[in-house]
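Participant: Requesting a structural model of the entry that follows:
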Amino acid sequence: MTYRTRFAPSPTGPLHLGHAYSALLAYDRARLHGGEFLLRIEDTDTQRCKPEWETLIYEDLHWLGLEWETPVRRQSEHLEDYDRVLDQLAARGLIYPCSCTRGDIRAALSAPQEGAPLVGPDGIVYPGTCRGRDLDSRKPGDALRLNMRKAVEAIGNTSNCGFIENGPDHTGTHQLDAETLISGTGDVVLGRKEIETVSYLLAAVWDDAAQGITEVVRGVDLYEATFVQVLLQALLDLPTPTYFHHLLIRDEDGKRLAKRHDSKAIRLFRQDGASPEDIRRMVGL
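Facilitator: This is a model prediction of the structure:
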């Protein structure tokens, strides 16, 4: 099987050193394995994604010396695919509509007897307020949540589902744990009401399968999300790639970089006369 990996940025701002590290590491691993490196644009957030940011992604990555297959897969061009996946899950009774806002969720969990709210890969673990609703009751603006208990029951023995991690922090084979998914992760959002589209958790699973990705290279901040995505792969009968969750590039205060850290933007290093080799040294490659 040919090794295939990808770099999948969202065009919501300039790429920074953390993006450079992830893209270069994925590219290097593809070359190491004699495989292929793909670029995917995750642009389903129509409110924040801008054409000018997408153009800058191409410019920055080409300047870094990266090459990839064309045409580039853009998620905004495959919304019907994601809708069909949601329909499959709906037909099995695995998703339900949810009208709760973030404020509603915080309020439901703020009672003293509840203790500190649990936080999972999708944020604060949802308390299940809308879990009893059926899809016929969905209103405009409702999110679609995965009923985690039903999803776990649908795949049977979760110990038969797992993934291989090649990254530095969690190297080894990891199995899913039913109770951790139900209680520690909860009913994650698969369709987001803010922009009427699919969530990252589901879209990335579908895209990785559609593109034949054999190893997912991404930041360790997404490690916990992998367990949900492996569950979705099992539900949808999709292959599970191996994963390489790399360490994060952080600022002087130890905080991970975000797109608001414009001073770390690749375009500014380019404008200041840095070379691609300088960027590699800065990120430890």
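Participant: Please count neighbours and contacts with C-alpha atoms only from this point.
Facilitator: Will do.
Participant: residues near Leu39, how many?
Facilitator: Counted with other C-alpha atoms under 10 Å, residues neighbouring Leu39 total 22.
Participant: what does Arg29 give?
Facilitator: 20.
Participant: What of Gly120?
Facilitator: Residues lying near Gly120 (other C-alpha under 10 Å) number 18.
Participant: do the same with Gln271
Facilitator: 9.
Participant: How about Arg84?
Facilitator: Neighbour tally, Arg84, other C-alpha under 10 Å: 11.
Participant: what does the one 3 residues further on give?
Facilitator: Taking other C-alpha under 10 Å as the criterion, the count of residues near Asp87 is 14.
Participant: secondary structure element for it?
Facilitator: helix 79-91 (DSSP states H and E).
Participant: Now that helix: buried residues?
Facilitator: Tyr82, Val85, Leu86, Leu89, Ala90 (16 or more other C-alpha atoms under 10 Å).
Participant: Contacts for that helix next, please.
Facilitator: Ile95, Tyr96, Leu135, Leu190, Thr197, Val198, Leu202, Ala203, Trp206 (C-alpha atoms under 8 Å, 6 or more residues apart in numbering).
Participant: One more sequence to fold, the one below, so I can look at both together:
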Amino acid sequence: MTLLQLLVLALVQGITEFLPISSSGHLILIPLLADWPDQGLALDVAVHVGTLLAVMLYFWRDMIAMLLGLLNLLRGRRTDGARLVAMILVATLPVLIAGFLLQRAGMMQELRSVLVIGWATLVFGILLWLADWLGMTIRRVEHMSLGAALFIGCAQVLALVPGTSRAGVTMTAARIMGFERDDTARFSMLLSIPTILAAGALAGLDLAESGDSQLGFSAILAALLAFGAALLSIWGLMWWLRRATYAPFVVYRVLLGAGLLAWGYGLL
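Facilitator: Next comes the predicted model:
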């Protein structure tokens, strides 16, 4: 892999991981459009580590609160931190189960097509716009119930289809239930932590089994680039959503989805 390929893939992963535009879709499309080889397992693990560290650093207060909440729970005391951990765990279970079943059935590879990504990008972009337009802004993460967390978790299962966007579909589900825009992003990104851990762990196991771990410096550079890009992306998204709507991301998704469908159907 050339330095240009490494830079592009690491930066794209970092930027798109937490935006509602689908990181998996972009990472499938870029090598396809540029005729680049697959980036390999070591790079996958590296960029997952970078984005994971970025989200944990940005939300360090929530991380400390959840850790203290777990410790207090062991002492028989329930706190807001422990409650947040419970919400995240409930919301994570559906995608772990669905992902395991799809992987065992060998269906994951079949979803990696231009047409699938195009339709998912377009349809779920429009759904994000509808949810953002119609949804009220009256609830915070502190108001979340187990039922609401489970609803968001079930919506997250749809993100197994490339182009859907894990961030986008969880934000859409939260907006449908009336959560404020910045809180939808906050919960979505906290919810990404166990998901990224699971994805990184699976890639790490595959890497260990293959014995192909010789990237060394390239993997470290990719992790650092993904970390920096993800941190800036998170900060920018949170700043924007405290002041405006999801409209720019919807416009981007509609244009990208329409372009991919035109390409996939041979119109371009």
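Participant: where does the TM-score land?
Facilitator: Scored by TM-score structural alignment, normalised by the length of the second structure, the superposition of the two chains gives a TM-score of 0.27; 140 aligned residues with a C-alpha RMSD of 6.9 Å.
Participant: need the next SSE after the helix holding Asp87 of the first structure, C-terminal direction.
Facilitator: strand 95-98.
Participant: tell me what that following strand is packed against?
Facilitator: Secondary-structure packing of strand 95-98 of the first structure (3 or more C-alpha pairs under 8 Å, 6 or more residues apart in numbering; DSSP states H and E): strand 143-146.
Participant: immediately after the strand it packs on, which helix or strand?
Facilitator: In N-to-C order, the element after strand 143-146 of the first structure by DSSP H and E is helix 148-155.
Participant: After that following helix, which helix or strand is next?
Facilitator: strand 162-165.
Participant: ranges for the strands of the second structure?
Facilitator: Counting by DSSP state E, the second structure has no strands to list.
Participant: Could you name the helices and strands sitting against the top helix by length along it?
Facilitator: Longest helix in the second structure, counting residues (DSSP state H): helix 181-210. Counting contacts by 3+ C-alpha pairs under 8 Å, 6+ apart, helix 181-210 of the second structure packs against helix 41-58, helix 80-105, helix 166-176, helix 217-241.
Participant: To Ala198 of the second structure, which of the ones you listed lies closest?
Facilitator: Closest approach to Ala198 of the second structure among those (C-alpha to C-alpha): helix 80-105, 8.1 Å.
Participant: Deepest-packed of the helices and strands packed on helix 181-210 of the second structure, please.
Facilitator: Across those, averaging neighbours per residue (mean count of other C-alpha atoms under 10 Å) puts helix 166-176 on top, at a mean of 28.
Participant: Tell me how far that one lies from the chain's centre.
Facilitator: When C-alpha coordinates are averaged (C-alpha atoms, centre = their mean, to the nearest Å), helix 166-176 of the second structure and its chain have centres 11 Å apart.
Participant: returning to what we had before: what inclination does the helix holding Asp87 of the first structure have with respect to helix 148-155?
Facilitator: 90 degrees (axes from the mean of the first three to the mean of the last three C-alpha atoms, to 10 degrees).
Participant: possible to save the helices and strands packed on helix 181-210 of the second structure as JSON lines with distance to Leu260 of the second structure?
Facilitator: Output for those, formatted as JSON lines (distance: least, C-alpha to C-alpha, whole Å):
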{"stretch": "helix 41-58", "distance to Leu260 of the second structure": "24"}
{"stretch": "helix 80-105", "distance to Leu260 of the second structure": "25"}
{"stretch": "helix 166-176", "distance to Leu260 of the second structure": "18"}
{"stretch": "helix 217-241", "distance to Leu260 of the second structure": "24"}
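Participant: how about these, which one is nearest Ile126 of the second structure?
Facilitator: The nearest among these, by C-alpha to C-alpha, is helix 166-176 at 10.0 Å.
Participant: what's the closest one packed up against?
Facilitator: By 3+ C-alpha pairs under 8 Å, 6+ apart, helix 166-176 of the second structure packs against helix 114-134, helix 146-156, helix 181-210.
Participant: circling back to that earlier point, indicate which one of the helices and strands packed on helix 181-210 of the second structure is closest to Gly25 of the second structure.
Facilitator: Here helix 166-176 is closest among these (C-alpha to C-alpha), at 10.7 Å.
Participant: That closest one relative to helix 114-134, how many degrees between them?
Facilitator: Using the same axes, to 10 degrees: helix 166-176 of the second structure against helix 114-134 is 30 degrees.
Participant: now helix 166-176 of the second structure against helix 80-105, angle please.
Facilitator: Going by the same axes, to 10 degrees, helix 166-176 of the second structure makes 130 degrees with helix 80-105.
Participant: relative to helix 181-210, how tilted is helix 166-176 of the second structure?
Facilitator: Using the same axes, to 10 degrees: helix 166-176 of the second structure against helix 181-210 is 150 degrees.
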